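Asks: kindly generate the corresponding structure for this input.
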Amino acid sequence: MSEPIDLLLRPTWVVPVIPDRVALKGHSVAIRDGAIVAVLPADEADRRFTAKEIADLPGHALIPGLVNLHAHASMSLMRGIADDLPLMQWLQEAIWPAEGKHVSHAFVRDGTALAADEMLRGGITTCNEMYFHPDAAAEAFAAAGMRATVGVAVLEFPTPYAANADEYFRKGLAARDKWQGHPLIRFAMAPHAPYTVSDDSLARVASLAAELDCPIHMHIHETAHEIAESLSQHGVRPLARLARLGLLGPGMIAVHAVHLDAAEIELLASQGCAIAHCPSSNMKLASGIAPVAAMLDKGLTVGLGTDGAASNNRLDLFEEMRQAALLAKVSTMDPTVVPAHTALRMATLDGAKALGLDHLIGSIEPGKRADLCAVALDTVNNTPCFDPVSHLVYVAGRESVAHVWVDGEKRVEKGRTVLRNSNKELIGIATMWQTRLEC
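Replies: Sure, this is the predicted structure:
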């Protein structure tokens, strides 16, 4: 007697990520109650299961949903507001003044809704978020049906969101308490950067992260200027300061990590830290090229992030996969580093591992949640296709994403988000905020 399931997916290829370097042709994925029940040959699946819904996906590769390991989602409302500037000038002269004038619960909710739609259409099912008003971000991600880890932002200087570090902690932890137990929303501690957070606050972050068993999500060694300032003010490089304060460990997600020496890479690896590599943002802000090949060689977990749309200017992990692979090759003069399978793993399983979610998502395995993305590889631009994984990294783009599921529920169908804000509504939201920002 056949087993009842909710959904049976029949793509041309299943790229499970585990096992590595495998593309299964002629296989199906069975889903029940939002979880993957089995990955098995299509004819066997037809005999074993009776599905409420069957999705035939000829010419498609089914991959795990992509994990955006670093984003400032609501900054989508500031996309293009200040291009072609160095990081500190960009922050001090454009971004921070705009945030001081406009950032609110409504701004973050609306900007995150816009970003969530963009990410889902591009196959991103999980976002690691860092910004003000975490409650508003959680509200928007939950409404979009998207998985998110939302940061408890910590800085020392006042903003419209909080007057001081104590208020950042209080508001962020209250948001965490409010959303505790939600199936899609988790929280992390998110001190902005070593140069904006005091020793006392950093020590408090380390203590809370241990107490709450949550990740720490932080910009680290993004620019050479940051390191010079730390040497001047603290007598040590930022990473040494963080180590002294007890922040390094398996829950640490070091964002950017562009300027690391060999000893620092060894230190991060020995402590079980993870890296959020943001190649497009690093290039656009001329921060530098992160030593990803050396990181991987030492066993560091390296995921991929888009950063915010104000410094990228798109939330597109297909672009980040390609850029990560190509930058690693040209910076080492070695075409064998970061091959396509590695880049795909960085965008899926390694991002999930960094967030402590690899038991739930990041690969197509029985028992994991059905966060999945179907990519059309049968279009003119994608044919012929000799190797689907190569195509996913070097040929296809987010426009090739046809269908997306989160917890087995359809979020994108034929390239369009379903049962969420309409294009007209989202464009209206963006236009309203553009008018305010231009005033």
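Asks: C-alpha from now on. contacts and neighbour counts both.
Replies: OK.
Asks: how far away from the center of its chain is stretch 37-49?
Replies: Distance, stretch centre to chain centre, for stretch 37-49: 31 Å (CA atoms, centre = their mean, to the nearest Å).
Asks: ends of it, what's the gap?
Replies: Start-to-end span of stretch 37-49 (CA to CA, to the nearest Å) is 10 Å.
Asks: check which residues of that stretch are buried.
Replies: Residues Val37, Ala38, Val39, Leu40, Ala42, Ala45, Phe49 are the ones in stretch 37-49 that count as buried (16 or more other CA atoms under 10 Å).
Asks: export these to a markdown table and append columns for distance to Ala286.
Replies: Formatted as a markdown table, those follow (distance: CA to CA, whole Å):
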| residue | distance to Ala286 |
| --- | --- |
| Val37 | 45 |
| Ala38 | 45 |
| Val39 | 43 |
| Leu40 | 46 |
| Ala42 | 48 |
| Ala45 | 50 |
| Phe49 | 53 |
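Asks: ranges for the strands of the stretch 101-250 of the chain?
Replies: Here the stretch 101-250 of the chain has its strands, by DSSP state E, counting those that start in this stretch, at 124-129, 147-154, 185-191, 216-220.
Asks: for the stretch 251-400 of the chain, same thing?
Replies: 252-256, 274-277, 301-304, 372-376.
Asks: point out the most buried one among these.
Replies: strand 274-277 (a mean of 30; mean count of other CA atoms under 10 Å).
Asks: now for that one, which elements pack on it?
Replies: Where contact means 3 or more CA pairs under 8 Å, 6 or more residues apart in numbering; DSSP states H and E, strand 274-277 is packed against strand 252-256, strand 301-304, helix 349-354.
Asks: and this one, so I can compare the two:
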Amino acid sequence: MAATRIWIKNPLAVFTANQLDAAGGLVIDNGLISELLGAGQQPSRPCDQVFDAREHVLLPGLINTHHHFYQTLTRAWAPVVNQPLFPWLQTLYPVWARLTPDKLALASKVALAELLLSGCSTAADHHYLFPDGLEHAIDVQVEAVRELGMRAMLTRGSMSLGEADGGLPPQQTVQQGEVILADSQRLIRQYHERGAGTQIQIALAPCSPFSVTPEIMRQSAELAEELDVRLHTHLAETLDEEDFCLQRFGLRTVDYLHSVGWLGPRTWLAHGIHFNPDEIARLGAAGTGISHCPSSNMRLASGICPTLDL
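Replies: The predicted model follows:
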């Protein structure tokens, strides 16, 4: 495909990372910004296309750092609209266990379209459901991302601690550790892109302390280190989760994270509501990131992420 040079001309305003004056617009060469133009300034050489942006404001694409595309299908389901997290999950797990490749493809396209329409150009999706018939869930998502032209960090999530072993999810939604790790390696080798301009990357994302074993947490961290990919999980979303960690592991959430080798810059965590000041300092010193999820926090009424302290 031949390179395309586009002049986005005379926008109402331009918001750029370095706040340069670009009242004359900007030039995009084959998908990359090559020139920021001042008022009345012309591109340095001719362009293939000119887009009149006089009624538009230009801003960088937003980045969604934590999503569950598949949950698009059940987000307004009446039986769970007023449930706290654990009952919410326990009611929905059997429904999600019937997810099919076609339904996941639809959910992913709806979620991606909504994000694109909101100005989001990159999203991280946390997918951890692989019931029978949905073993290739991430492959389905890769196709949806490519079809809609989004950028995505697709995480190979997992659940390995079912009800029979003291976890929250039903047995039909959990997988054995060797299956999880083998598929994780396959997906990284098949889809993970590196360097500038990548469209798809893969991260490893055991779901939560109450749905995976410490063993799969440690093994995922070791694999991520070996293959140089990122790590993601839910942590400190509710006080129920904190109680679960104390009762099962004898540790608070950040201590548990440290015990399984996750406290470091490779990791970013979803929610991060219930950290004390010492834990916030430890997370910062380790370079561990936090995804603030305000709409989810408001939905559950279980607290708000202390973003300023973090």
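Asks: TM-score for this pair?
Replies: Superposed pair, TM-score by TM-score structural alignment, normalised by the length of structure 2: 0.87. Supporting alignment: 286 aligned residues with a CA RMSD of 1.9 Å.
Asks: distance check, the residue most central in space within structure 1 against Arg48 of structure 1.
Replies: Of all residues in structure 1, the one closest to the mean position by CA atoms, centre = their mean is Asn68, 1.2 Å from it. Per CA to CA, Asn68 of structure 1 is found 35 Å from Arg48 of structure 1.
Asks: on that earlier part again, the residue nearest to the centre of structure 1 corresponds to which position in structure 2?
Replies: Aligning on TM-score structural alignment places Asn68 of structure 1 opposite Asn64 in structure 2.
Asks: same thing with Val150 of structure 1?
Replies: Aligned by TM-score structural alignment, Val150 of structure 1 pairs with Leu154 of structure 2.
Asks: cool, and Ala276 of structure 1?
Replies: Using TM-score structural alignment, Ala276 of structure 1 lines up with Ser291 in structure 2.
Asks: so how far is Asn297 of structure 2 from the nearest residue to that match once chain neighbours are set aside?
Replies: Nearest-residue entry for Ser291 of structure 2: Ala270, 4.7 Å, with adjacent residues in sequence omitted and distances by CA to CA, 6 or more residues apart in numbering. Distance, Ala270 of structure 2 to Asn297 of structure 2, by CA to CA: 11 Å.
Asks: for Gln171 of structure 2, same thing?
Replies: Separation of Gln171 of structure 2 from Asn297 of structure 2 (CA to CA): 27 Å.
Asks: same question, Ser118 of structure 2
Replies: Taking CA to CA, one finds Ser118 of structure 2 at 20 Å from Asn297 of structure 2.
Asks: can you check Leu310 of structure 2 too?
Replies: Going from Leu310 of structure 2 to Asn297 of structure 2 by CA to CA gives 16 Å.
Asks: same question, Pro209 of structure 2
Replies: 18 Å.
Asks: who has more neighbours out of the two?
Replies: More crowded of Pro209 of structure 2 and Asn297, by other CA atoms under 10 Å: Pro209, with 26 against 17.
Asks: and the residue nearest to Ser291 of structure 2? What does it align with in structure 1?
Replies: Matched to structure 1 by TM-score structural alignment, Ala270 of structure 2 sits across from Val255.
Asks: same check on Gly24 of structure 2?
Replies: Looks like Gly24 of structure 2 aligns to His27 there (TM-score structural alignment).
Asks: what about its match, how many residues nearby?
Replies: By other CA under 10 Å, the residues close to His27 of structure 1 number 20.
Asks: could you export the strands of the stretch 251-400 of structure 1 as JSON lines, including distance to Leu392 of structure 1?
Replies: Output for the strands of the stretch 251-400 of structure 1, formatted as JSON lines (distance: least, CA to CA, whole Å):
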{"stretch": "strand 252-256", "distance to Leu392 of structure 1": "24"}
{"stretch": "strand 274-277", "distance to Leu392 of structure 1": "19"}
{"stretch": "strand 301-304", "distance to Leu392 of structure 1": "15"}
{"stretch": "strand 372-376", "distance to Leu392 of structure 1": "8"}
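Asks: now do stretch 89-101 of structure 1: distance to the chain's middle.
Replies: 24 Å.
Asks: what ranges does the stretch 1-150 of structure 1 have for its helices?
Replies: Using DSSP state H, counting those that start in this stretch, the helices of the stretch 1-150 of structure 1 run over 42-48, 87-90, 96-102, 105-121, 134-144.
Asks: related to what we said a few turns ago, tabulate the strands of the stretch 101-250 of structure 1 (TSV), appending mean neighbour count and distance to Glu409 of structure 1.
Replies: Converted to TSV, those look like this (neighbours: other CA atoms under 10 Å; distance: least, CA to CA, whole Å):
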stretch	mean neighbour count	distance to Glu409 of structure 1
strand 124-129	29	11
strand 147-154	28	12
strand 185-191	26	16
strand 216-220	26	28
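Asks: tell me which of these lies nearest to Lys178 of structure 1.
Replies: Among the strands of the stretch 101-250 of structure 1, strand 185-191 comes nearest to Lys178 of structure 1, with 10.5 Å by CA to CA.
Asks: helices or strands up against that closest one?
Replies: Packed next to strand 185-191 of structure 1, using 3+ CA pairs under 8 Å, 6+ apart, are helix 134-144, strand 147-154, helix 165-179, helix 199-212, strand 216-220.
Asks: that one against structure 2, how far on average?
Replies: Aligned to structure 2 and superposed, strand 185-191 of structure 1 gives a mean residue distance of 0.6 Å (mean CA distance after the TM-score superposition for structure 1).
Asks: for that strand, grab the matching residue range in structure 2.
Replies: Under the alignment (TM-score structural alignment), strand 185-191 of structure 1 falls on residues 200-206 in structure 2.
Asks: any idea how far the aligned residue in structure 2 for Arg176 of structure 1 lies from Arg194 of structure 2?
Replies: For Arg176 of structure 1, the aligned position in structure 2 is Ile188, judged by TM-score structural alignment. Plainly put, Ile188 of structure 2 is 11 Å away from Arg194 of structure 2 if you go by CA to CA.
Asks: among the two, which residue is more densely surrounded?
Replies: Ile188 (20 against 11).
Asks: any idea what sits nearest the more buried one, other than its immediate chain neighbours?
Replies: Nearest one to Ile188 of structure 2, counting by CA to CA, 6+ apart, is Ile202 at 5.8 Å.
Asks: so who does the match of Ala276 of structure 1 touch?
Replies: Residues in contact with Ser291 of structure 2, defined by CA atoms under 8 Å, 6 or more residues apart in numbering, are Thr65, His66, Trp268, Leu269, Ala270, His271, Gly272.
Asks: check contacts around Val236 of structure 1.
Replies: Shown in contact with Val236 of structure 1 (CA under 8 Å, 6+ apart): Ser230.
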